[in-house]
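Peer 1: Okay, here's the prediction I keep looking at, along with the sequence it came from:
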Amino acid sequence: MGEGLFSDLLVIDCASFIAGPAAATVMSDFGARVIKIEPPGIGDSYRNLFRLRGTPDDIDYFWTVTARNKESLALDLTRPEARAVLHALVKKADVFITNFPFPIREKLGLMAEDIRSLNPRLIYASLTPYGEHGPERDRTGFDATAWWARSGLMDMVRASPDTEPATSTPGMGDHPTAMAMYSAILTALYRRQITGEGGEVTTSLMANGLWSNACQVQAALLGYELTARPPRGARPATNEIYKTADDRQFMISTTNPARDWPALARALGHPEWLEDPRLDTPEKRLMNAHLVVGWLDEMFAKEPFEHWREVLSAGDITFGIVGQINDHIIDEQIAANGFFTEIQDHGLLTVDSPFQVAGEVKVQPRMAPTIGEHSRAILEEVGCTPEEIAALGG
């Protein structure tokens, strides 16, 4: 028995980019052995994303977070002898993850029926952009297209109806989708524990985008006519973004007008606002939101964010700073909760998977592998001769 809750599990990551592989990464955090299958020479195409961004440093930060803990086996799956190696691994694996387009799966013999026939206890995990069926079954897609744009999220988060839609950041929909895939795999493993049988689990970027946007999608399903987000000054001032004297932005978020408006007015030292006849009902406050926004803009611009953090915290007002990436490095709250974890033997931090299990300790992350770093050892493990290893490029 190795280290970690899942130390007896073998996961084959035969996927590319982020969402599918990241589900395997979470399993590896709890000790699962994950073998990453990637093409010789070029590796997983996800490796190219770092190069395309023109980053001058030599540490691929994309690969570091999503491929940690894994063993890389370089196989050209167009070759029968390479597929034979994969089949040997599948026969003793617990989970097989893929997101290859269906035409490629069919060509390489990676469909569920092909892989599961080798191992009835295997969990076959399939990720697609748009689902397993329908006219778009074979379409390629990324989280930017299938999760962010297609789901309506891209359209609905515009600052105003006239604002151009914003593109998503890399992995923004992939990592949440990975958690859905992880959940599906664990559900199937639990069923296997009860029945002894493996199975097939599926999820898609589009399904997860719809789930992320479910509140608004449900409204549409029930026939509600959703209006575009109103511009600043036409929406509640107690749910707005403001700028401070040190040029930081933060958001106030309230849900109970009867409690939150009086609390905010008192916290800011303006109890007279509560007597203003223009603001004595939620409806009037919305109608005159531009007045309140103007007052708050002027007030918040006079002091730095740390001042307002203390004032709003003392008044029990829900608020949050608009975080900037480098804030996280020195964030005491992040450090106190261990949301970053140190990579073994490298002294580098990486983003931890987003949950803990009481009584279970995650393994310390290992650095993501180079292309084919573990090929020889794995090929020897499945019984390949030195000549076969050489022929496979190991």
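Peer 2: That came through, no problem.
Peer 1: only C-alpha atoms for contact and neighbour calcs from this point on.
Peer 2: Fine.
Peer 1: For this protein, which helix extends over the most residues?
Peer 2: In terms of residue count, the longest helix belonging to the chain (DSSP state H) is helix 174-195.
Peer 1: in it, what counts as buried?
Peer 2: Using 16 or more other CA atoms under 10 Å as the test for burial, helix 174-195 gives 174-182, 184-186, 188-189, 192.
Peer 1: likewise stretch 35-54?
Peer 2: The neighbour-count check on stretch 35-54 (16+ other CA under 10 Å) flags Ile35, Lys36, Ile37, Glu38, Pro39, Pro40, Gly43, Asp44, Arg47, Leu49, Phe50 as buried.
Peer 1: Please apply the same query to stretch 210-226.
Peer 2: Leu210, Trp211, Ser212, Asn213, Ala214, Gln216, Val217.
Peer 1: circling back to that earlier point, which is the next helix or strand following the longest helix of the chain?
Peer 2: Next helix or strand after helix 174-195 toward the C-terminus (DSSP states H and E): strand 199-204.
Peer 1: same for whichever helix or strand comes after that next one, what does it pack against?
Peer 2: Next helix or strand after strand 199-204 toward the C-terminus (DSSP H and E): helix 205-212. Here helix 205-212 touches helix 174-195, going by 3 or more CA pairs under 8 Å, 6 or more residues apart in numbering; DSSP states H and E.
Peer 1: How far does stretch 278-285 sit from its chain's centre?
Peer 2: From the chain centre to the centre of stretch 278-285 is a distance of 40 Å (CA atoms, centre = their mean, to the nearest Å).
Peer 1: Next up, a structure to set beside the first:
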Amino acid sequence: MKHLPLNGITVLEFSQYLSGPSAGLRLADFGARVIKVERPEQGDAGRKLAIKNLWIDDNSLLFHTINRNKQSITADLKNEEGIAVIHQLIKRADVITHNFRPGVMEKYGLDFNSVKQINPSIIYATISGYGNEGPWKDLPGQDLLLQAISGLTYTTGNLEDAPVPFGLSIADYICGAQMVQGIIAALIRRQKAKQPALIELSLLESILDFQFELLTTFYANKKQPKRSAVSNGNPLLAPPYGIYKTGDGYIAIAMTNLDVLASAIDCLAILQYKQEHAFVERDAIKDILTAHLITHATMYWLEKLHDHKIWAMNVLDWRQLRTQDGYKQLGMEQRIDLGNGKHFITTRCPIKINGAYLQSPVKAPALGEQNELIQNECSGQQHTIKSMA
């Protein structure tokens, strides 16, 4: 797609693992030139973070997934030569991102105030685990730990279950997306006011913001929202909201009035409960629904529910999902060619601009793959850092 919205924007990504690199991935999808600044020999620690022990050459499949469409330069920040190259890059850059613990970039003279002396219009975006101050600032900012300490694990699963984490790195991805929001907002302001910006996020703040509905109810009545004991879907919502086993699988049913539901699925037993008492009696109602819905197959119930305009869907695993016409219509998959006949399939950017999806099938860079190119640019052989096509 020509004329991507961030063409001409250069991002220096000091970030590693997931949160910062996921922000860089989206910026690259939007057309920015994202240059990973990595340690010699080791590089981004995410290169060795393998999921299910899946590797592509010397790097993890996860690294390739989250770092496609970027460039890589290695620089030793402990010596003058490495810092000199970084300073030259900073002069030409628009954005810097990092997700190191507080104090790391200061140690190398690459904190916001120092960088601002080199490039007065820089957008400087950071992610920490728990903020830059306070008793938790030096704790490890790892996704599962953030889910645990933030209360999120008490929103999933049923009442008698142990705390249940999300099955993905939700804090990392939410925080990365919010970093992109902050960067784009700052770029717009810089276009109008020519001002730099320091954008600071933490995984903890992002995961708390993610729970704003639940936390607002807690702030109001000082009571922790309780998970329902049966088919919990959301601790704030009345039945039937949840997932139920059917005769051949599972079905998800969203919000609807009990009388409408009773008519749709011929379950008069739930009418002994009044709608205004549904939340208080949710487990008793869900017990009735559980026993009723197991008697027929999922599609049998879906037809009845949809006939009554009730929001319901069958529950699919990924193998089943890929066979569905609705999924195929989206074209969510894109192929990343790695050379030497190798490739893998990943998801594309979900955003459509001017009728076109943002496809960016360029592979992740090898460690230091653009060293010579970028060093030549910094030495003056090329006077501008051109955006990637």
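Peer 2: Everything's here; your move. What you see is a predicted model, and the numbers here were worked out from it, not measured in a lab.
Peer 1: For the two chains, what TM-score is obtained?
Peer 2: Remark: TM-score between the superposed chains equals 0.85 [TM-score structural alignment, normalised by the length of the second structure]; 373 aligned residues with a CA RMSD of 2.9 Å.
Peer 1: returning to what we had before: what's the average distance for the longest helix of the first structure when superposed on the second structure?
Peer 2: Helix 174-195 of the first structure, aligned to the second structure and superposed, deviates on average by 0.6 Å (mean CA distance after the TM-score superposition for the first structure).
Peer 1: which part of the second structure lines up with that helix?
Peer 2: Alignment note (TM-score structural alignment): helix 174-195 of the first structure is matched to residues 172-193 of the second structure.
Peer 1: So what touches the matching stretch?
Peer 2: Residues outside stretch 172-193 of the second structure that contact it (CA atoms under 8 Å, 6 or more residues apart in numbering): 18-24, 26-27, 95, 121, 123, 125-127, 143, 195-197, 199, 201-203, 206-207, 210.
Peer 1: one more time with 7 Å
Peer 2: Stretch 172-193 of the second structure has contacts (CA atoms under 7 Å, 6 or more residues apart in numbering) with Leu18, Ser19, Gly20, Ser22, Ala23, Ile123, Asp143, Pro196, Ala197, Ile199, Leu203, Ser206.
Peer 1: Remind me which helix or strand the aligned partner of Ala219 of the first structure in the second structure belongs to.
Peer 2: Aligning on TM-score structural alignment places Ala219 of the first structure opposite Thr217 in the second structure. Here Thr217 of the second structure, judged by DSSP H and E, is contained in helix 212-221.
Peer 1: Could you tell me how far that helix lies from the centre of the chain?
Peer 2: Mean-position distance between helix 212-221 of the second structure and its chain equals 23 Å (CA atoms, centre = their mean).
Peer 1: Relative to its centre, which residue of the second structure is most distant?
Peer 2: Of all residues in the second structure, Gln272 has its C-alpha farthest from the mean position, at 43.0 Å, by CA atoms, centre = their mean.
Peer 1: Tell me who's in contact with that one.
Peer 2: By CA under 7 Å, 6+ apart, the contact list for Gln272 of the second structure is empty.
Peer 1: Report the separation between Ser128 of the second structure and Leu139 of the second structure.
Peer 2: Counting by CA to CA, to the nearest Å, the gap from Ser128 of the second structure to Leu139 of the second structure is 10 Å.
Peer 1: more crowded one of those two?
Peer 2: Neighbours were counted for Ser128 of the second structure and for Leu139 using other CA atoms under 10 Å; Ser128 has more, 25 against 12.
Peer 1: looking at it, the more buried one is touching Leu203, isn't it?
Peer 2: Yes: counting by CA atoms under 7 Å, Leu203 is a contact partner of Ser128 of the second structure at 6.4 Å.
Peer 1: give me every residue that touches Gly355 of the second structure.
Peer 2: Applying CA under 7 Å, 6+ apart to Gly355 of the second structure gives no contacts.
Peer 1: Could you measure from it over to Tyr327 of the second structure?
Peer 2: In this view, Gly355 of the second structure and Tyr327 of the second structure are 18 Å apart by CA to CA.
Peer 1: Trace Arg348 of the second structure over to the first structure, please.
Peer 2: So, by TM-score structural alignment, Arg348 of the second structure is matched to Asp352.
Peer 1: So what's the residue count around Leu77 of the first structure?
Peer 2: 20.
Peer 1: which residues does the counterpart of it in the second structure contact?
Peer 2: If you follow Leu77 of the first structure across to the second structure using TM-score structural alignment, you land on Leu77. Residues near Leu77 of the second structure by CA under 7 Å, 6+ apart: Ile83, Tyr108.
Peer 1: Can I take it that Leu77 of the second structure is in a helix?
Peer 2: No: using DSSP: H, G, I helix; E, B strand; the rest coil, the assignment for Leu77 of the second structure is coil, not a helix.
Peer 1: how near is it to Pro102 of the second structure?
Peer 2: 16 Å.
Peer 1: swap in Gly249 of the second structure?
Peer 2: Note on Gly249 of the second structure: its distance to Pro102 of the second structure, by CA to CA, is 48 Å.
Peer 1: ok, these two, which is more surrounded?
Peer 2: Remark: of Gly249 of the second structure and Pro102, Pro102 carries more neighbours, 19 against 15, as counted by other CA under 10 Å.
Peer 1: pretty sure the more buried one contacts Asn132?
Peer 2: Yes: applying CA under 7 Å, one finds Pro102 of the second structure in contact with Asn132, separated by 5.6 Å.
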